[in-house]
Every structure is written in C-alpha cells, then in structure tokens.
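K.L.:
Okay, sequence plus prediction incoming.
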Amino acid sequence: MSVLRAGNTTLEDGKVRICVPIAYETEKEILEESVRIGKSSVADIAEWRIDWYQDVFQPRKRNALSRKIRENLQGKPLLVTFRSRREGGERDITPEAYQTLLDEVIESNMADLIDVELSQGMACVQELIKHAHQMGIGVIVSQHDFKKTPEASNLITTMEQMAGYGADVCKIAVMPQSLADVAALLLATGTMKENHPETLLITMSMGRTGCVSRLCGGLFGSVMSFGSMGKASAPGQVSAKELSDVLWAIERAVN
C-alpha cells in the first residue's frame, strides 16, 4: 500500500484526508484561518494558497508568516501552493519566476508538501521534485482544467506522466459539462489505481455537477478531498464539516 508521511498524518490508499485551504490576502486573515484549522477536529491538512497572499514575493515576510502558520496548525501538515492564473489562481507568473519561488519555499523548509503544476514544463517539474525530495518534502504534481473534462484515456496518460516525473501524488481537477464527464473522471481514477496501485492520486470534478466526486472519490482511489472552513478555493467545494460527515458515512458503509 502506498503511504506518504506529512507532518503528523499520512496520505494513503483507502483513507481520504480532508484538506482545508487558506486563501486570503492579509496576514491577519491567514493566521485566523490557520488557528481555526489547527483547532478543527475534521481538518487533516492545511493548504496555504500563497498566490492569494499580498506579500508572496517578499521572502522574509513569507517565511516569518509560514512559521506562525505552522505553530497554529499544531502539527497538522502544511501544503504550500502557488496556483497560476491560467490554472485558476490569483496571479500570472512566468515559469522562471514560478520555479524560483518554489525553490525558495523548499529551501526555507516552510512546507510539508508542495504543489507543482505540470504545465510549468518537464524541466521545471523534475528539478523542483528533486529539490523537494532532497529536503524531505513531498510533492503533489497537479493539472487543472477549468473549461472541460478530457477523455478518461487522456486523464490516465496525464497521471502516468506525472508519476513518471517522480510525483509523490498525482492530482487532476477538471470541469464537467455533463454527468458523463464526472463519470469519466471517476473511471480514469479507478483505472489508474488498478493499473498503478503504487501511485497516490487526488482527483476531482469541479462545480455543482462534479461535487459528488469530492464525496465519493475515495472509493475510486483519491486520497484527499478539499473542504472549506472560510473561503473556498475552487468551485464546488463543500464545507469541511459536511465533507467529514459524508466521508464518515461512506467509510462506515463500505467497512
């Protein structure tokens, strides 16, 4: 069974962890949310969306804030993500600036996990994975499509590419235009897990139509689902408490 340790928890097959985003501009808002996550009985992981942070390109402020966040999380792991605008984030960024920023994040040891966008290119992705692993940091390689859902075979090929680059976790998020698209995402997840049981997956279909994938994705092989406590970071995200209730009910039913 595949297992990735992060902070005081693990990502592993058969157990869906709840990740709560921190998507705010100011230090005050960010710290308040990190306190709520640290005290929460349902949040397993926090994702700091640094593309939202107003001083993201000021290393001293960013690193000092990350230390405070980690203290507030009380041992819960911190996933650090800069989501580029083309993949649904708040800021435009060049591939060179993206790599420099994440290299700084890795070197400062401010994260237990980092998110690396597949679209930044093979060289960037592989170099960031190598650097992160040298520092003992796990890597989620991600791809987001806010317009459509590719065919299941294409989604599988993308996840295989991520795994081939050395990703610890392969993440796919797509936008459905129909219920068939949601089924395609779940089919791709299940098929990938059957063909590559050693690979950890996070997959989701976004928006109202795809919301069910966030709830039942664990049955197909997804090991993490995102739930909000404050500001949602993606369309279709449900509250962490509601997500926890549904995941508990599903786990009880299948076990």
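P.N.:
Structure's in. What do you need?
K.L.:
Going by C-alpha atoms from here, please, whenever you check contacts or count neighbours.
P.N.:
Noted.
K.L.:
List the buried residues for the host helix or strand of Ala183?
P.N.:
Here Ala183, judged by DSSP states H and E, is contained in helix 179-195. Within helix 179-195, the residues that count as buried by 16 or more other Cα atoms under 10 Å are 181-193.
K.L.:
Summarise which helices and strands that helix is packed against.
P.N.:
Here helix 179-195 touches helix 152-165, strand 200-205, helix 207-216, going by 3 or more Cα pairs under 8 Å, 6 or more residues apart in numbering; DSSP states H and E.
K.L.:
Please repeat the previous calculation with a cut-off of 7 Å.
P.N.:
Judged by 3 or more Cα pairs under 7 Å, 6 or more residues apart in numbering; DSSP states H and E, the packing partners of helix 179-195 are helix 152-165, strand 200-205.
K.L.:
heading toward the C-terminus, what's the first helix or strand past the first one?
P.N.:
To tie it back to what came earlier, the one meant is helix 152-165. Next in sequence after helix 152-165, counting helices and strands by DSSP H and E, comes strand 169-174.
K.L.:
Kindly calculate the angle that that next one makes with helix 152-165.
P.N.:
Following axes from the mean of the first three to the mean of the last three Cα atoms, to 10 degrees, one obtains 150 degrees for the angle between strand 169-174 and helix 152-165.
K.L.:
What sits closest to Leu129 if chain neighbours are left out?
P.N.:
No, residue 129 isn't Leu; it's Ile. The spatial neighbour of Ile129 that comes closest, neighbours along the chain excluded (Cα to Cα, 6 or more residues apart in numbering), is Val139 at 6.4 Å.
K.L.:
Now do the contacts for that neighbour.
P.N.:
For Val139, the residues meeting the contact criterion (Cα atoms under 7 Å, 6 or more residues apart in numbering) are 113-116, 129, 167-169.
K.L.:
Comparison target, given below:
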Amino acid sequence: MNTTKIVVTLSGHNDDEIKAEINKAKDSIDDFDIVEIRGDVFDALNREDHGKKVRFIIDSFKPLNKEIIYTYRTAREGGSGSKTTVEYEALLKAVCKSMDIDYIDIEVQSGDKITASVVETARENNVKCLMSNHDFKRTPDTEGILSVINKMDKLGGDIYKVAYFPKDEKDVIYVTEAVKTAKAEYGDKVVGISMGALGKRTRTAVGEASSVLTYGFVARDAAPGQIHVTELRKIFTK
C-alpha cells in the first residue's frame, strides 16, 4: 500500500494570485493532503503583512482538514528568499510560535546552531521539523546524500527532504538508492527528489523507493519537474 502524501505548493505573490491558487486548490481538494506555503514569495513585505498573507492561506485550508507546511526557501537553495541567517532564524521561530502550522521547513545548510534553535522552538509549539537540502547545480553520490540525511536525523528532524538537479541518469539513480537505504534505516521519513524532466519518476516512485511526501502544483510549478496534484493522485491510486 502506498503511503506517500501529496503536497500542493502555493507560491502566489499577491492577493489576486493567492486567491486564484486557493480556488484552484479547492477545485482539486481531494487530490492533495498537505498545503505548502512558500513564505519567500512575500519577501518584499514587512513582517505584519507577511503574516496576514500566511494566515489567510492557513485559514482557507485548516477547516478542510489539510495539514500546513511553512517554507521559506532561500535563494541559495532555489527560492527567492534574501534574508540573512539571523533574519531567517527569527522568521521561522516566529512562524512556529504564531501560526497554526504542522511542519516547518528548515534548511540544514543554515547551520547547526540555527537549526537547533528552530527545532527547539518548533518542539515547544508542537510543530514538526522538515529538514531540507536543495542543490540546483549538482547531485552528490549516494553516500553523500546519505550523509546529509544522517545529519538531518542527528539534528532532530521528523522528515528528511533532499532535492538535487541531475546531469545524467546516474544522478537520478544516486537519489533513488539513497532513498531506499535511508528508508530501510529510518522508515517513512524520507523525501528524495531528482528535479527536472530527467528525475520526474522520483516524484511518482512507489514501493521501496517511494518518498513520504511528493510535491505538486495547481496553478504554477514551484520547482523543475513538479506535476499537477490531480495527475499525482491518479498515479498513486492506480
């Protein structure tokens, strides 16, 4: 039985885009389990207005029994976030304290001290920690990927997400093999993505190579190779 949960990524920048994405998501409400809010798209806003946008999205889906992931993806990991590490830490801790979220995405490359600080705040507020690492330029070999996942485990993660851009088929295999090995050790806590068209099958893998989460879209893809949530649901219910 497949246990992969489908995450819909919302990345609208302004009120019109946000409302349009919410409406599209509600039209496909049975095709996803979790909503990911990309806070980095609100980078130009002050903290108060940022919070209003995030709360509006949360309030749109929490009554529909959807879990929420808050993600602030920095520019170094493929997002549009430009905050300093100090600002990044403060934002994630504030979101854990003030928002009704289920998961906080923490980029482990932000540093062990910052990660530990956010994890502590998350635990105090019953928020799960989704450790993440993205590289749009290269894919480590299987051992390299496993070392990142092992670090995520040591830092107290609840879910370990790695996403890399492949240059060739070998890179896709590195990700697939790492997922298999990490799942055997840690159970259903691993998300392994090989981005772009070449690695698209990692987003729909089943069995021993399946991820605990897969990310899709309803209006616009937020990462190379993302698949519409309706198509994902069809694949995972075959």
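P.N.:
Alright, I've got the coordinates. Note that the coordinates shown come from a computational prediction; the quantities given were computed from them, not determined experimentally.
K.L.:
Can you give me the TM-score here?
P.N.:
Once the chains are laid over each other, their TM-score by TM-score structural alignment, normalised by the length of structure 2 reads 0.93; 235 aligned residues with a Cα RMSD of 1.7 Å.
K.L.:
ok, back up a step: can you tell me which of the helices and strands packed on helix 179-195 of structure 1 comes nearest to Ser34 of structure 1?
P.N.:
Distances from Ser34 of structure 1 to each of these were compared using Cα to Cα; the shortest belongs to strand 200-205, at 22.6 Å.
K.L.:
quick check: the closest one aligns to which part of structure 2?
P.N.:
Following TM-score structural alignment, the partner segment of strand 200-205 of structure 1 in structure 2 covers residues 189-194.
K.L.:
Counterpart of Glu87 of structure 2 over in structure 1?
P.N.:
By TM-score structural alignment, Glu87 of structure 2 lines up with Ala97 in structure 1.
K.L.:
The aligned partner of Val118 of structure 2 in structure 1 - how many residues pack around it?
P.N.:
Mapped onto structure 1 by TM-score structural alignment, Val118 of structure 2 lines up with Leu128. Per other Cα atoms under 10 Å, the neighbour tally for Leu128 of structure 1 reads 21.
K.L.:
related to what we said a few turns ago, now the buried residues of helix 179-195 of structure 1 in CSV, with distance to Leu155 of structure 1?
P.N.:
As requested, the buried residues of helix 179-195 of structure 1 are exported to CSV (distance: Cα to Cα, whole Å):
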residue, distance to Leu155 of structure 1
Asp181, 11
Val182, 12
Ala183, 12
Ala184, 9
Leu185, 8
Leu186, 10
Leu187, 10
Ala188, 6
Thr189, 8
Gly190, 11
Thr191, 10
Met192, 9
Lys193, 12
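K.L.:
out of the residues you listed, who's nearest Gln161 of structure 1?
P.N.:
Closest approach to Gln161 of structure 1 among these (Cα to Cα): Met192, at 11.7 Å.
K.L.:
So that closest one versus Phe226 of structure 1, what's the distance?
P.N.:
21 Å (Cα to Cα, to the nearest Å).
K.L.:
cool, and Arg85 of structure 1?
P.N.:
Computed as Cα to Cα, the Arg85 of structure 1 to Phe226 of structure 1 distance reads 19 Å.
K.L.:
More neighbours: which of those two?
P.N.:
Of the pair Arg85 of structure 1 and Phe226, Phe226 is the one with more neighbours under other Cα under 10 Å, namely 27 against 12.
K.L.:
Structure 2: which residue goes with the more buried one?
P.N.:
Matched across to structure 2, Phe226 of structure 1 falls on Tyr215, judged by TM-score structural alignment.
K.L.:
how far out from the middle of the chain is stretch 100-110 of structure 2?
P.N.:
8 Å (Cα atoms, centre = their mean, to the nearest Å).
K.L.:
Stretch 218-236 of structure 2 too?
P.N.:
Chain-centre distance of stretch 218-236 of structure 2: 14 Å, with Cα atoms, centre = their mean.
K.L.:
Over to stretch 203-215 of structure 2?
P.N.:
Centroid displacement of stretch 203-215 of structure 2 relative to its chain, using Cα atoms, centre = their mean, is 14 Å.
K.L.:
how about it: buried residues?
P.N.:
Along stretch 203-215 of structure 2, these residues count as buried under the neighbour rule (16+ other Cα under 10 Å): 203-206, 209-215.
K.L.:
State the pair within the residues you listed that is farthest apart.
P.N.:
Longest distance between any two of the buried residues of stretch 203-215 of structure 2 is 15.6 Å, between Ala209 and Tyr215; criterion Cα to Cα.
K.L.:
coming back round to it: I'd like the next helix or strand past the host helix or strand of the match of Glu87 of structure 2.
P.N.:
Assigned by DSSP H and E, Ala97 of structure 1 belongs to helix 95-107. Using DSSP H and E, the helix or strand that directly follows helix 95-107 of structure 1 along the chain is strand 113-117.
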